[in-house]
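Chemist: Build me a model from this:
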Amino acid sequence: MSKLKVCCFGLSLDGYGAGPDQSLENPLGVGAMALHEWFFPTRTFQSMVLSKDGGTTGPDDDFARAGFENVGAWILGRNMFGPVRGDWPDDTWKGWWGDCPPYHTDVFVLTHYPRAPVVMEGGTTFHFVTEGIETALGRARDAAQGKDIRVGGGVATIRQFLAAGLIDEMHLVLSPCLLGTGESLFAGLDMAALGYRVKSSASTDAATHIRIDRGN
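Modeler: Just a heads-up that it's a prediction; the model follows:
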C-alpha cells in the first residue's frame, strides 16, 4: 500500500520550516534559502530541478535521491505553488519551476479557490483541490496507483496532515542555521501523542537527516 511521506523537508535549529514574508524575491520566505544549502549542490538537485549535469554525491545526495523514488503523486499547499493570494486573477501563474516542473506526476494543490488543471511539460499536471486534505489525499492515492505520495509542503499543509495522523513517514533535514521567526513546524503538536517516533538520524558536514515514522 502506498505511504504518505514528507521527504527532504528543511528545518532550522529553532524549528522553522519557512521564513516570513514569502514573495517572488523570497519564495521560501526571508532567510529560508539557508534551510536547503545542503540540497543545492547535490547531483539530485542539479538534475531533477535544474536539468543540469554534475553535482555532489555522497550521503546528502543519497537522501535527496531517495526522496524522489517511488513517488506516484504529490500534494502541495497553495503557498508552495506560488505567492498569489486570494482568487486567481488569471491563468498566468503556473508555479515556480518553469515549463517543466520537477514532479513528473499529478500534483494536488490545496486551495480555497477553484481553478482548472494546468498541464505542464514532463508529465506534471497541477490539480487544484478546494475540498480539503482528505479529498486531496484520496485523489492522490488514485493517481499514484500504489506508489507513494509525497507532501511537499509548505509548513501549514504538513501540520494539517500531521494533526490528522495521516503522514506515515517523515525525512526532516536539520540545517545549521537560525531563522528567529517564520513558520514553526511542530508548535502546538504533540508528536509523541500522535504516535510518531524518531526512527534514525545521520549527520553530514552540511546537515542532520532525521527519519520519523508512526510507531506501533
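Chemist: all contacts plus neighbour counts: C-alpha atoms, from now on.
Modeler: Noted.
Chemist: what about the strands in the protein?
Modeler: Taking DSSP state E as the criterion, the chain carries its strands at 4-11, 16-18, 71-77, 106-110, 118-119, 125-129, 148-153, 169-174, 183-184, 196-203, 208-214.
Chemist: I'd like the structure of this one too, to check against the first:
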Amino acid sequence: MPDTTCHMSMSLDGFVAGPDQSRENPLGKRGLELHGWHIGDPRANDADRTATEWLMRPRGAYIMGRNMYGPIRGEWDADWTGWWGPEPPYHAPVFVLTHYAHDPIQMEGGTTFYFVTDGFDAAYAAALDAADGKGVDIAGGAATVRQALKAGVIDELTLDIAPVLLGSGERMFEGNGSFGFEPVEVLHSPLATHIRYRRIS
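Modeler: I've put the predicted structure just below:
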C-alpha cells in the first residue's frame, strides 16, 4: 500500500506558520520566510530542488484544514476557491476539514475540493478511497497535521527547517507527546535543512 506522506516547512523554533494569518498573509506574518527554498530564492541549490521534487510528487488524494484552504471563518459567506487560482497544483481530490458544510468545488486540472464535516478519520477514509492506491498526502496546516500524527497514519514525514526564528505562530507538534519517526535522509542548503523521516514500525 502506498505511503501516507506529509511535507512541511518549519522555523527553528518550531512554527509552520507565523501569527495573524489573513488574506494578505496566508502563512501568517513572516511565514513566507520558511519557503524561500522552493519559491525562487536565488540561493536555492540542488538539495532544495530535490526537496521540491519530494514536495511536488503526485499523490492520489490530499487532506488539508480549512485554514490552509482559505481565510474565511465561520459560515461560508464569500465565494472562495482557494489560494491557488483556477488550476491548483494538486490535480487530485482534496478533502478539506471544516465545521461548515459546502458543496464540492471542481477546479481545472483535476482538482476537486470536498468539504468534510465529520472529522479527520472520515476525511482520511475518504481520501484513501479516492486515492485508488496512489497514496495520500497530509497537506497541512498545523492542526490537521497534529490530528494525522495523533491518528498514527503518517508513514513518511519531511521537514524543511529554515534558519528563521518566528517567535510565535502555529506549532505542528503542540500536544504530541512522542515523535515515533527516525531520519532516513538529510539534505542541506543555505535556506533549509531538509530531513526525511520514516515512521518507526
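Chemist: what TM-score do we get after superposing?
Modeler: Once the chains are laid over each other, their TM-score by TM-score structural alignment, normalised by the length of the second structure reads 0.94; 201 aligned residues with a CA RMSD of 1.8 Å.
Chemist: possible to save the strands of the first structure as CSV with mean neighbour count and distance to Ala34 of the first structure?
Modeler: Shown next, in CSV, are the strands of the first structure (neighbours: other CA atoms under 10 Å; distance: least, CA to CA, whole Å):
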stretch, mean neighbour count, distance to Ala34 of the first structure
strand 4-11, 24, 9
strand 16-18, 27, 10
strand 71-77, 26, 21
strand 106-110, 25, 25
strand 118-119, 15, 30
strand 125-129, 22, 27
strand 148-153, 23, 17
strand 169-174, 23, 11
strand 183-184, 18, 14
strand 196-203, 14, 17
strand 208-214, 19, 14
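Chemist: Same list (those strands) but as a markdown table, adding distance to Met33 of the first structure.
Modeler: Shown next, in a markdown table, are these (distance: least, CA to CA, whole Å):
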| stretch | distance to Met33 of the first structure |
| --- | --- |
| strand 4-11 | 9 |
| strand 16-18 | 9 |
| strand 71-77 | 18 |
| strand 106-110 | 22 |
| strand 118-119 | 27 |
| strand 125-129 | 24 |
| strand 148-153 | 15 |
| strand 169-174 | 13 |
| strand 183-184 | 14 |
| strand 196-203 | 20 |
| strand 208-214 | 16 |
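Chemist: Gly58 of the first structure: which of those strands is closest?
Modeler: strand 196-203 (11.9 Å; CA to CA).
Chemist: Compute the inter-axis angle for that closest one and strand 208-214.
Modeler: 160 degrees (axes from the mean of the first three to the mean of the last three CA atoms, to 10 degrees).
Chemist: about what we covered before: quick check: which of the strands of the first structure is nearest to Leu28 of the first structure?
Modeler: strand 16-18 (5.7 Å).
Chemist: ok, now which ones touch the aligned partner of Glu185 of the second structure in the first structure?
Modeler: Residue correspondence to the first structure (TM-score structural alignment): Glu185 of the second structure is matched to Ser200. For Ser200 of the first structure, the contact set (CA atoms under 8 Å, 6 or more residues apart in numbering) comprises Ile210, Arg211, Ile212.
Chemist: mind redoing it with 7 Å?
Modeler: Ile210, Arg211 (CA atoms under 7 Å, 6 or more residues apart in numbering).
Chemist: for Gly31 of the second structure, same thing?
Modeler: Counted by CA under 7 Å, 6+ apart, Gly31 of the second structure has contacts Ala17, Gly18.
Chemist: Mean distance of the longest helix anywhere in the first structure to its aligned residues in the second structure, please.
Modeler: Longest helix in the first structure, counting residues (DSSP state H): helix 133-144. Following the fit onto the second structure, the mean deviation recorded for helix 133-144 of the first structure is 0.8 Å by mean CA distance after the TM-score superposition for the first structure.
Chemist: which bit of the second structure covers that helix?
Modeler: Against the second structure, helix 133-144 of the first structure falls on residues 120-131 (TM-score structural alignment).
Chemist: how about the matching stretch: buried residues?
Modeler: The neighbour-count check on stretch 120-131 of the second structure (16 or more other CA atoms under 10 Å) flags Phe120, Ala123, Tyr124, Ala126, Ala127, Leu128, Ala130, Ala131 as buried.
Chemist: possible to save those as a markdown table with distance to Ser201 of the second structure?
Modeler: Shown next, in a markdown table, are these (distance: CA to CA, whole Å):
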| residue | distance to Ser201 of the second structure |
| --- | --- |
| Phe120 | 22 |
| Ala123 | 24 |
| Tyr124 | 20 |
| Ala126 | 24 |
| Ala127 | 23 |
| Leu128 | 20 |
| Ala130 | 26 |
| Ala131 | 23 |
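Chemist: so how far is Leu187 of the second structure from whichever residue in the second structure pairs up with Ile75 of the first structure?
Modeler: Here Ile75 of the first structure is matched to Ile63 in the second structure, going by TM-score structural alignment. From Ile63 of the second structure over to Leu187 of the second structure the distance is 26 Å, taken as CA to CA, to the nearest Å.
Chemist: Ok, Met56 of the second structure next?
Modeler: 17 Å.
Chemist: Determine which residue in the second structure is aligned with Phe108 of the first structure, please.
Modeler: In the second structure, Phe108 of the first structure lines up with Phe95, judged by TM-score structural alignment.
Chemist: and the gap between the most far-flung residue of the second structure relative to its centre and Pro71 of the second structure?
Modeler: Distance from the C-alpha centroid of the second structure, by CA atoms, centre = their mean, peaks at Asp77 (24.6 Å). For Asp77 of the second structure, the distance to Pro71 of the second structure equals 11 Å [CA to CA].
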